[in-house]
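Colleague: here is a sequence together with a model predicted from it:
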Amino acid sequence: MRRVTVVGHDGGGLSAAAGAALARATLVAGGARHLSGLDVAAECLVMGPVAPVVARVAAHDGEAVVLASGDPGFFGIVAALRRAGVEPVVIPAVSSVAAAFARAGLPWDDALVVSAHGRDGAAAASALRDDPFLWTLDAPIGAAGVHKNGSSPAGGLRRAVNVCRAYPKVAVLTAPGSGPAELGAALAGWARTLVVAERLGTAQERLVTVEAADAAAESWADPNVVLVLDPDRPRRDPRPGWIAGAGPGPAGWALPEAAYAHRDSMITKAEVRAYVLARLGPRLGDLVWDVGAGSGSVAAECARFGAAVLAVERDPAALPLITANTAGLGARLVAGDAPDCLAGLPQPDAVFVGGGGPPVLAACVARRPARIVTALAGLERVGPALGVLGDAGYRTEGVQLQASRLSPLPGGSHRLAATNPVFVVSGELP
């Protein structure tokens, strides 16, 4: 009878159910450390690249056991087996994320969990040869370096870092080349504390708490899990939670101008903000630049959608407004004169340009964000903006937005109060 059992193995003793499955098995697959010391009569298959092992297990005519670290249903081998048509019996152990939070004595129902398994194919294949059970560490990669969820290998670490920039409590499943040192370096400019849990469940287990900047200068033992914490932002809600992770999205967006501190109505109007947000598409894992942030209303709304945000502003009088409007949202303020101050900033996924003209727009385009939007008060500025985007290979569009809001009159009647027209030019990479 064909049956596949996946057993989570945390380095301790196996359960009675796992022991019975091993006794029946005619094929056992696992990392070298999982197979060492096992006394079984079955054929033992030491893990290498994922795809051949999954294919071998799926084709096996008999009972097979796959040994994996932690909870194999959490960023683990169970998904790969099911894609191959196998419906396994799963006997889990404690996941590395749960173990790391337990060691730190922290609750984690309000934490996000991300994988930093992003690298090129050659590096991934080399890592798998060096450490053939990497894929069992709760976040597998394939031999070609593609994460099991199908995401691009180049985006794994960058998107994980963006989540760490945006959220106050994140668990990062790491890999060689995308570990605590790389996380610490990428978080430069953000106040973050890292709790690094090395070699959980082994005699070499170690828990180290370190600031992000200091983590970048250290060497760390693999495998490890990293908890990234914002010391300035407590748990998202002091009351007991009802949903794990990031929680529901914002109840509304394009908030009225009265929701923000601003000077003399110098703020992107709500109707324009709604269209700008639709074109920017801020989301979890993205980094958005708000260049010429003014009051910071666009920055604040992007942060509420879960994106990491950099608000860039040169006017000293505007800086306290941005700080107030983005308080508690994790946005980072960059005080400087664009385009010069943009050179050292991390790679954006989307950019909103609120001022600065073609030179600033061109500097943003040079970083190749997927989406870029600018709001212009003068018609004469539309053509140059379209030219900058079009010449760089962006698909462009432009609209003129003008809202007329109902305003009450005496006696219960209303009139239409027009807001100033704004031209919005946007571009998207094909």
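Modeller: Right, received. Where do you want to start? Residues are numbered from 1 along each chain as shown.
Colleague: from here on, just use CA atoms for contacts and neighbour counts.
Modeller: Will do.
Colleague: what about the closest residue to Asp286 other than its chain neighbours, how many neighbours?
Modeller: Sequence neighbours aside, Ala307 is the residue nearest to Asp286 in space, at 5.1 Å (criterion: Cα to Cα, 6 or more residues apart in numbering). Residues within reach of Ala307, counting by other Cα atoms under 10 Å, total 30.
Colleague: and Ala307, what is it in contact with?
Modeller: By Cα atoms under 8 Å, 6 or more residues apart in numbering, the contact set of Ala307 is Asn162, Val163, Ala166, Pro282, Arg283, Leu284, Gly285, Asp286, Leu287, Val288.
Colleague: now the terminal residues of stretch 90-102, how far apart.
Modeller: Using Cα to Cα, to the nearest Å, one end of stretch 90-102 lies 23 Å from the other.
Colleague: before we move on, back to that, could the contacts of Ala307 go into CSV alongside secondary structure?
Modeller: Shown next, in CSV, are these (DSSP: H, G, I helix; E, B strand; the rest coil):
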residue, secondary structure
Asn162, helix
Val163, helix
Ala166, helix
Pro282, coil
Arg283, coil
Leu284, coil
Gly285, coil
Asp286, coil
Leu287, strand
Val288, strand
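Colleague: just the buried ones from those residues?
Modeller: Using 16 or more other Cα atoms under 10 Å as the burial test, these include Asn162, Val163, Ala166, Pro282, Arg283, Leu284, Gly285, Asp286, Leu287, Val288 as buried.
Colleague: quick one: the third one and Leu128, what's the gap?
Modeller: In this structure, Ala166 lies at 31 Å from Leu128, with Cα to Cα as the measure.
Colleague: do the second one as well
Modeller: Relative to Leu128, Val163 is positioned 26 Å away (Cα to Cα).
Colleague: cool, and the last one?
Modeller: To Leu128, Val288 is 34 Å away according to Cα to Cα.
Colleague: the first one too?
Modeller: Using Cα to Cα, one gets 26 Å for the distance from Asn162 to Leu128.
Colleague: next one: the fifth one
Modeller: The gap separating Arg283 from Leu128 is 32 Å, by Cα to Cα.
Colleague: for the protein, what spans make up the helices?
Modeller: Ranges of helices in the chain, per DSSP state H, are 16-24, 32-35, 50-59, 77-83, 96-104, 121-130, 156-166, 180-186, 212-215, 270-280, 297-304, 319-325, 357-365, 382-391.
Colleague: buried set for the fourth one?
Modeller: Okay, so that is helix 77-83. Of the residues in helix 77-83, those buried (16+ other Cα under 10 Å) are Ile77, Val78, Ala79, Ala80, Leu81.
Colleague: hold the first one in mind and look at this next one:
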Amino acid sequence: MITVVGCDGSPPSPRALDRLRAASLVVGGRRHLDAVRPPEHARRIVLGDVAAALDEIGAADGDVVVLASGDPAFFGILRALRGRGHAPEVLPAVSSVATAFARIGLPWDDAVVVSAHGRDPRTAVNACRALPKVAVLTAPACGPDVIATGLAGWDRALWVAERLGGPGERVVRCAPAEATARDWADPNVVIALDEDRLGGGARVHDQPAAPPDGWARADDAYDHRAGMITKWEVRAVALSRLRPTLGRLIWDVGAGSGSVGIECAEHHAAVIAIERDPAACDLIRRNARGSGVRVVEGAAPAAYDGLPDPDAVFVGGGGLDALGGALARRPETVVATYAAVDRAAAARRLLADAGYTVEGVQLAASRFADLPGGSFRLEAQNPVFVLTGRSR
């Protein structure tokens, strides 16, 4: 029999003590083993190499107790045990995320929780860039310093919770710049807050809510200058190729009104809008209010210097040099739009020469326009070439 016991610093429950007394093998982190003090007859394994520990658990004769932080079913070892075919009894404690939010006195029903254990740190960092309230379960390769470094340029406050429930517990508030310069001891949870956007938090079960107006909003939902906006028909196709989702970083280059980047942000991607025109930057900030889009004023490709590498790039303006500079950062996906045939052809060659698989389509939409007497006509929109490059 395998029992997983959650540890949050409080004394073990009577049921957990019964399971420990009967155990022939106890597996857990060193601090959990020291706190629980398994019986002398039980063999102990300090949990470091998870795969090796799982092998030992599978080969054990007799009862096994696995000690885990907080709730073992919440980004914990329970998933790994079930993946090995085990069906353990679980005695949970208060999750470390719940404890961390309790320590700082904030509700967390509107928070998004991500884990950095065994995962690319970019996913956790991009979630912190995109959303107003994120808790990260940290890992040696993704501690407070890594998260803070990735948040340079984003206005965030960090709470770092160390050794939750233990005698050395510490919960510290700091700015990202401070977090990069400090030493941290065994952090459990990092909470990143965009304090200007707290309080909205519409959620559906455990996922961020979908955008209220759906996919590809009408052009008049945005302030723009003299029709300088990616039309909604083109935007819908571009968004479908960019695949905005939680954990991805998207650049919107030559952003204009910011419509593409804003809708990527509404689908919970982290977004940087890059625009050289100061007046257009003001438009983007006005349109993007409350969305979390970061606006960078400057001409591409020089404006790319110092920015984090994107997962996907939309190039709606800026010419071939803007596209070439983006390709040098090797995003997975690049989407570019052009009105001129010669520019579309040159961009296609540029994408192919950079090693991308290229798809292209010309979009020529006609919209209904009302006529007197209740009839209507078709009002043609300017044709647009949409190129999509995917890394091989």
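Modeller: Right, received. Where do you want to start? Just so it is clear, the model here is predicted, and its values are computed rather than measured.
Colleague: next, the TM-score between them, please.
Modeller: Once the chains are laid over each other, their TM-score by TM-score structural alignment, normalised by the length of the second structure reads 0.96; 390 aligned residues with a Cα RMSD of 1.5 Å.
Colleague: still on that earlier bit, mind telling me what the residue nearest to Asp286 of the first structure corresponds to in the second structure?
Modeller: Matched across to the second structure, Ala307 of the first structure falls on Ala269, judged by TM-score structural alignment.
Colleague: mind listing what the aligned residue in the first structure for Asn287 of the second structure touches?
Modeller: For Asn287 of the second structure, the aligned residue in the first structure is Asn325 (criterion: TM-score structural alignment). Listed by Cα under 8 Å, 6+ apart, the contact set of Asn325 of the first structure reads Tyr260, Ala261, Ser295, Gly296, Ser297, Ala300.
Colleague: what does the third one align to in the second structure?
Modeller: With the correspondence set by TM-score structural alignment, Ser295 of the first structure lines up against Ser257 in the second structure.
Colleague: for the second one, same thing?
Modeller: Residue correspondence, TM-score structural alignment: Ala261 of the first structure in this structure matches Asp223 in the second structure.
Colleague: ok, so what distance separates that match from Val384 of the second structure?
Modeller: In this view, Asp223 of the second structure and Val384 of the second structure are 21 Å apart by Cα to Cα.
Colleague: against Val5 of the second structure, how distant is the residue lying closest to Ile57 of the second structure once chain neighbours are set aside?
Modeller: Once flanking residues are discounted, Ile57 of the second structure sits nearest to Val64: 7.0 Å by Cα to Cα, 6+ apart. Per Cα to Cα, Val64 of the second structure is found 11 Å from Val5 of the second structure.
Colleague: any idea how many residues pack against Gly292 of the second structure?
Modeller: 25.
Colleague: show me what contacts the nearest residue to it once chain neighbours are set aside?
Modeller: For Gly292 of the second structure, ignoring the flanking residues on the chain, the nearest one in space by Cα to Cα, 6+ apart is Ala130 at 6.0 Å. Neighbouring residues of Ala130 of the second structure by Cα under 8 Å, 6+ apart: Leu246, Ala265, His268, Ala269, Ala270, Val271, Gly292, Val293.
Colleague: kindly report the same for Ala299 of the second structure.
Modeller: Residues in contact with Ala299 of the second structure (Cα under 8 Å, 6+ apart) are Ile274, Glu275, Arg276, Gly318.
Colleague: which among these gets closest to Leu378 of the second structure?
Modeller: Nearest to Leu378 of the second structure, judged by Cα to Cα, of the contacts of Ala299 of the second structure is Gly318 at 31.1 Å.
Colleague: aligned to the closest one, what sits in the first structure?
Modeller: Under TM-score structural alignment, Gly318 of the second structure pairs with Gly356 in the first structure.
Colleague: quick revisit: His224 is in contact with the match of Ser295 of the first structure, correct?
Modeller: Yes: if you go by Cα atoms under 8 Å, Ser257 of the second structure and His224 touch, sitting 5.4 Å apart.
Colleague: compare the two (neighbour count), which wins?
Modeller: For Ser257 of the second structure and His224, the more surrounded residue by other Cα under 10 Å is Ser257, and the numbers stand at 29 against 19.
Colleague: what's the separation between that one and Ile147 of the second structure?
Modeller: Ser257 of the second structure is 30 Å from Ile147 of the second structure, where distance means Cα to Cα.
Colleague: cool, Asp196 of the second structure as well?
Modeller: Relative to Ile147 of the second structure, and taking Cα to Cα, Asp196 of the second structure is found at 19 Å.
Colleague: residue in the second structure paired with Asp232 of the first structure?
Modeller: Residue pairing (TM-score structural alignment): Asp232 of the first structure is matched to Asp196 of the second structure.
Colleague: kindly report the same for Ala403 of the first structure.
Modeller: Ala403 of the first structure maps onto Ala365 in the second structure when the alignment is built from TM-score structural alignment.
Colleague: what is the burial count for the nearest residue to that match once chain neighbours are set aside?
Modeller: Among residues not flanking Ala365 of the second structure along the chain, Gln381 sits closest, at 5.6 Å (Cα to Cα, 6+ apart). For Gln381 of the second structure, the neighbour count with other Cα under 10 Å is 13.
Colleague: Gln381 of the second structure reaches Ala369, doesn't it?
Modeller: No: if you go by Cα under 8 Å, Gln381 of the second structure and Ala369 don't touch, sitting 11.6 Å apart.
Colleague: next, the contact list for the counterpart of Pro278 of the second structure in the first structure, please.
Modeller: Here Pro278 of the second structure is matched to Pro316 in the first structure, going by TM-score structural alignment. If you count contacts by Cα under 8 Å, 6+ apart, Pro316 of the first structure has them with Ala335.
Colleague: now do stretch 335-352 of the second structure: distance to the chain's middle.
Modeller: 30 Å (Cα atoms, centre = their mean, to the nearest Å).
Colleague: quick check: that stretch aligns to which part of the first structure?
Modeller: So stretch 335-352 of the second structure sits over residues 373-390 in the first structure, by TM-score structural alignment.
Colleague: what comes into contact with that stretch?
Modeller: 276, 279-280, 351-355, 357-358, 361-362, 365, 395-398, 421-427.
Colleague: drop anything exposed from those residues.
Modeller: By 16+ other Cα under 10 Å, the contacts of stretch 373-390 of the first structure give 276, 279-280, 351-355, 358, 361-362, 365, 396, 398, 421-427 as buried.
Colleague: tell me how far Gly156 of the first structure lies from Val114 of the first structure.
Modeller: 9 Å.
Colleague: fine by me, thanks again.
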